[in-house]
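1. Sequence and predicted structure, then a few things I'm wondering about:
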Amino acid sequence: MPDPATYRPAPGSIPVEPGVYRFRDPHGRVIYVGKAKSLRSRLNSYFADLANLAPRTRRMVMTAGSVEWTVVTTEVEALQLEYNWIKEFDPRFNIRYRDDKSYPVLAVTLNEEYPRLFVYRGPRRKGVRYFGPYSHAWAIRETLDLLTRVFPARTCSGGVFKRHNQIGRPCLLGYIDKCSAPCVGRVSAEEHRRIVLDFCDFLAGKTDRLARDMEQQMLAAAEELNFERAARLRDDIGALKRALEKQTVVFGDGTDADVVAFADDDLEAAVQVFHVRGGRVRGQRGWVVEKSGESGDSGKQLVEQFLTQFYGDQAELGGAADEATNPVPKQVLVPVLPDNAEELAEWLCGLRGSRVQLRVAARGDKRALAETVQRNAQDALAQHKLKRAGDFNARSEALQSIQETLGLADAPLRIECIDISHVQGTDVVASLVVFEDGLPRKSDYRHYAIREAAGDGRSDDVASIAEVTRRRFQRHVADVERPVVEDGKARRFAYPPNLFVVDGGAPQVNAAGAVLDELGVTDVAVIGLAKRLEEVWVPAEPDPVIFPRNSEGLYLLQRVRDEAHRFAISYHRSKRSKRMTASALDQVPGLGEHRRKALVTHFGSVARLKSASVDEITAVPGIGVATARAVLTALGGTPESVPSAGLGEDDQQTVSPMTDGGQ
């Protein structure tokens, strides 16, 4: 572990101006990004007395191998640069406010020709409009069930939409008038989009206009003695009112605001945000993050870090077209104002495009809601402590058990594992999975297609293990020799593991160890985990290391190995499926790539193509009767008898390869 004194900047060399700084580890990976009004004052605090630093900060300083900084003119520039660097490098010691995947949202895919409404969990995507998040998925489904009778928009998946388009009949929702059935052409794309936009306007708070228009239409229908339409409109208005009742009114003046609250202890902080639009609570979000250990983490620093990261991420997803869904509201209510509140407000104004108030709720309805959000944050932190206590202790015990049993110098905070998958030596692939602090880091997972096949056509797991190990660590060696950043992009995979695990026994682990020796990699421990008796093998050792059967360390190694096995099998199945699909249609004479793709796209799968009739296949542009029969014969189907009368000569012949789009 590096000594901070070896990379401490010379006295007087650090500027006193404001700026942003980066700590890097000995491999060049950025591990922490921070900003300061005075770079000299802030950076000197890291090297003054390590014993006085918070544990997480002390670990960061002792992990780092260098520090660098960039001077800026204003604090607003520093805010923007700090946010950009945190997003680019994803430093392990920075707090990251990522969207809590446990909260579902209502998504509207405005980027599709026929937009779809559905329940969604996960990262936000451009071109999709989101409402929420909601506390429960059933709340979204109830809202959809009420509103689709008023706004009959599409809610089905792409596969269902395509299937009903092919068969020419709508689904059940189309028959009961809860979908306008654009799949069968009941409405045009423009009419369906207009329905979806009205739905979005309603959820965005423009409810009075819609309800007023529907009441006028109901009265007009009654005057025309069209009582069926009037009754339908009456029921629709009732559905709108029931949907509105599900959203609590908290601000009578129709204010748009985000109310933020924190609850923290020495190690972690819980954040809760209530999104209020048009005076109603439209959604709620929550995070629990590990504190960085900075002196200001207890209040003002937490507010500053949250505002820059959360609203920076929201603004990058694309601004909304109206006030109600702008990612930055008119007001942001926080428990305490940070020292640079004016600069933060100016930065938020730039993201929104208009004035933003950053203030503390002092009295009235806003104060009452702020206290409610604070109670939610306290409850979230308490629940997190109860839920994660066992998990955190188990992971710590597992890492310590592995370190002690294998005699490692440090606990293996980063573990990588590789596994090979194949069927009798065909479609040989490998997977590499990564665990950090006992948890999977899926952004660093990798797939490998094995290049060096065995000469006898059978799988050679030892050679495959050696190949994957060489490719992985050749990349690492090359990255260490090159600059850390190329073309403005950071290399996220240049960080080596503390422990490298292979799925197998002595032959496999010896092959991996020989490759590391060949490449000169000496700071990575290598082990093999055999499935039969769960023995742990070490290179060049005649006997395995035996973990106790109830060891937390063995459980963690098994989870890592099983995850690598799952990841390898998934890749192998997808690769084999593509090969089998291609090989089946490759046997058809005169069927080129473009028409093969057209067939699979039209029917959705080879199984459906196999069960289709000649007439159905010839409905695909460019496919004649002879080609359709040849396709069914190649897939093992039975071509039906089709009369040749009335068919042209070209329809009774196989199309030559030169006629298939230049194939």
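-> Structure's in. What do you need?
2. When you work out contacts or count neighbours from here on, use the C-alpha atoms and nothing else.
-> Fine.
3. Can you mark which positions in stretch 92-103 are buried?
-> By 16 or more other Cα atoms under 10 Å, the buried positions in stretch 92-103 come out as 93-97, 99, 103.
4. Also stretch 549-568?
-> Those would be 552-565, 567-568, for stretch 549-568 by 16+ other Cα under 10 Å.
5. Where helices are concerned, which of those count?
-> 552-565, 567-568 (DSSP state H).
6. Which one of those residues is nearest to residue 198?
-> Minimum distance to residue 198 across these is 43.0 Å, recorded for residue 567 (Cα to Cα).
7. Please identify the helix or strand for residue 419.
-> In this assignment (DSSP states H and E), residue 419 forms part of strand 414-423.
8. Next SSE downstream of that strand?
-> Counting by DSSP H and E, what follows strand 414-423 is strand 426-436.
9. tell me the angle that following strand makes with strand 414-423.
-> 160 degrees (axes from the mean of the first three to the mean of the last three Cα atoms, to 10 degrees).
10. which secondary structure elements does strand 426-436 contact?
-> Counting contacts by 3 or more Cα pairs under 8 Å, 6 or more residues apart in numbering; DSSP states H and E, strand 426-436 packs against strand 414-423, strand 446-449, helix 552-586.
11. Could you count how many residues lie near residue 266?
-> Residue 266 has 11 neighbours, counted by other Cα atoms under 10 Å.
12. in a strand, that's where it is, yeah?
-> No - using DSSP: H, G, I helix; E, B strand; the rest coil, the assignment for residue 266 is coil, not a strand.
13. Skipping adjacent residues, who's closest to it in space?
-> Spatial nearest neighbour of residue 266, chain neighbours left out: residue 291 (7.7 Å); criterion: Cα to Cα, 6 or more residues apart in numbering.
14. follow-up on the earlier one: which of the buried residues of stretch 549-568 sits closest to residue 4?
-> Set against residue 4, the nearest of the buried residues of stretch 549-568 by Cα to Cα is residue 553 (31.3 Å).
15. take a look at this one as well, against the first:
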Amino acid sequence: MTELAAGFSDNIKNALAVLPEKPGVYLMHDASGKVIYVGKAVVLKNRVRSYFRNLASHTPKVKAMVAKIAEIETIVTSSEVEALILECNLIKKYRPRYNISLKDDKTYPYLKVTVQEDFPRLYVTRRQLRDGARYYGPYADAGAMHATVKLLRSMFPLRTCRKMNPDRPCLNYHIKRCLAPCAGYISKADYHKMIKSVCMVLDGRTTELERDLKQQMQEAADNYAFEEAARLRDQLQAVARLNEAQKAVTNNGGDMDIFGLGQDMTGLCVQLFFVRKGKLIGRDNFFLPDGGDTPQEVMTAFVKQYYNEATFIPKEVVLPYLPEEDEKQLIETWLADKAQRRVELLLPQRGVKKDLLKLANENAVKLLNERLRKGSLSLKNDLQAAEELQQALGLEHPLERMDCFDISHTQGSETVASMVVFRNGTSSKKDYRRYKIVSAEGKPDDFKSMQEVVYRRYRDYE
């Protein structure tokens, strides 16, 4: 024990002395009490103690983390799978500095279908609740997600109102954007058929949806319900166009998620391809900071955090780097419990899956290159603008900082001045200021207002 904890505080020594020999989760706290790392272990005693042995052999990231640990907290679980689930939830809750963060501190949107309601709605949300609704996402590309919502609402006239008004239909009914369930113009059964079709599109089951719509259209025509048949025909044509736009990538018609990984000086990028029923229906990308972790560690942490929140888990998850064998089996068991069927993590060596994995990796690298190029281009343009302004003003030295003022008032009252700042041609929002003008209050005098704000800004400078 002395050898293990030499050089560490009494809190650390005491915590290491009473570690349980059971599976669970450990939380590392810094001196301020903030959680800086969350991990799981098959045997807490062995895993936690390993951080304080042979410090010279650890990576720079682990060395930096261990140096900041002031307190260790452990939570015992009944199984390693339970520890994995708890680890994911705690990482999501605390966002520790030394854990790999899936979302890079951003909140991605979901599509929510309120199937628990009599007449469900479809809308965008950033909160995933346990309210019986169906959630799709998260979507990293918000533009593509809103395009999907627009397409679905053009195909299926769903209600958009939060509270239905039973007195009379709203404008959406008259412009054929809603079937007015509030006025009883459509039954619950028929409306839920439409919601089922919406969910099939979001699940990527467009071929199956085409078959169902053809059958419903034929039944409507046989019953001489020609308006209903025409509406179903329009939906069928829209789904057919969507089906054609989706590229068939496999012959077995299976569901897969394909993860690609790219890395450069700016960080990491994970590219995710969604394959549903053998067709590539969409993609997401995630940018992560480079914390010095190995590609295998990055993908292992990413997969756990992603599927802890994902609403659909495919049968196959294709990865550029597989977790360690024990960790791989644990994740597969966890995902199988969530999906209620077998889930397999794969690293393909040949065939279509390998080609798709290569494509995902190439796209991840491409996104990083584009981000780097755009950042360099933006910096170049800013510096060029500053140099051109320096030449136009005849300045001897580079234009490092520029303060810009403007006056605003309402017919002479409530006069305010705003100052925006540019450093080396780039806006510096942290230096922005706003001043309430008192000398010109009650009369519109921009010159006096400007005199006051310039004096107040520079009166302390010699």
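-> Great, that's in hand. This is a predicted model, so every value here is computed, not measured.
16. tm score of chain vs chain?
-> Scored against TM-score structural alignment, normalised by the length of structure 2, the superposed chains reach a TM-score of 0.67; 385 aligned residues with a Cα RMSD of 4.3 Å.
17. Give the full set of residues in contact with residue 201 of structure 1.
-> Contact partners of residue 201 of structure 1, counting by Cα atoms under 8 Å, 6 or more residues apart in numbering, are residue 207.
18. Over to residue 279 of structure 2?
-> Residues near residue 279 of structure 2 by Cα under 8 Å, 6+ apart: 246-250, 253.
19. Tell me how far it lies from residue 320 of structure 2.
-> To residue 320 of structure 2, residue 279 of structure 2 is 20 Å away according to Cα to Cα, to the nearest Å.
20. cool, and residue 289 of structure 2?
-> Separation of residue 289 of structure 2 from residue 320 of structure 2 (Cα to Cα): 18 Å.
21. okay, these two: which has more neighbours?
-> Taking other Cα under 10 Å, residue 289 of structure 2 and residue 320 do not tie; residue 320 has more neighbours (19 against 15).
22. which SS state does the counterpart of that one in structure 1 fall under?
-> Counting by TM-score structural alignment, residue 320 of structure 2 corresponds to residue 335 in structure 1. With three-state DSSP as the basis, the three-state label of residue 335 of structure 1 is coil.
23. Could you do residue 285 of structure 2 as well?
-> Three-state call for residue 285 of structure 2 (three-state DSSP): strand.
24. quick one: contacts for it?
-> 140-141, 269-272, 364.
25. can I get these in JSON lines with secondary structure and distance to residue 173 of structure 2?
-> As requested, the contacts of residue 285 of structure 2 are exported to JSON lines (DSSP: H, G, I helix; E, B strand; the rest coil; distance: Cα to Cα, whole Å):
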{"residue": "140", "secondary structure": "coil", "distance to residue 173 of structure 2": "33"}
{"residue": "141", "secondary structure": "coil", "distance to residue 173 of structure 2": "31"}
{"residue": "269", "secondary structure": "strand", "distance to residue 173 of structure 2": "44"}
{"residue": "270", "secondary structure": "strand", "distance to residue 173 of structure 2": "43"}
{"residue": "271", "secondary structure": "strand", "distance to residue 173 of structure 2": "41"}
{"residue": "272", "secondary structure": "strand", "distance to residue 173 of structure 2": "39"}
{"residue": "364", "secondary structure": "helix", "distance to residue 173 of structure 2": "44"}
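26. When you filter those residues down to buried only, what's left?
-> 140, 269-272, 364.
27. Export those as TSV, with columns for distance to residue 240 of structure 2.
-> What follows is these, written out as TSV (distance: Cα to Cα, whole Å):
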residue	distance to residue 240 of structure 2
140	26
269	33
270	31
271	27
272	25
364	30
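28. Now do residue 618 of structure 1: how many residues are near it, please.
-> Using other Cα under 10 Å, residue 618 of structure 1 is surrounded by 18 other residues.
29. Okay, it and residue 184 of structure 1: tell me how far apart.
-> Using Cα to Cα, residue 618 of structure 1 is found at 21 Å from residue 184 of structure 1.
30. what do you get for residue 571 of structure 1?
-> Computed as Cα to Cα, the residue 571 of structure 1 to residue 184 of structure 1 distance reads 37 Å.
31. mind listing the strands for the stretch 301-450 of structure 2?
-> 316-318, 344-346, 401-410, 413-423, 426-427, 433-436 (DSSP state E, counting those that start in this stretch).
32. returning to what we had before: distance to residue 59 of structure 1 added to the helices and strands packed on strand 426-436 of structure 1, as JSON lines?
-> Formatted as JSON lines, those follow (distance: least, Cα to Cα, whole Å):
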{"stretch": "strand 414-423", "distance to residue 59 of structure 1": "15"}
{"stretch": "strand 446-449", "distance to residue 59 of structure 1": "29"}
{"stretch": "helix 552-586", "distance to residue 59 of structure 1": "23"}
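33. Out of these, which gets nearest to residue 519 of structure 1?
-> Comparing these against residue 519 of structure 1 with Cα to Cα, the closest turns out to be strand 414-423 (17.6 Å).
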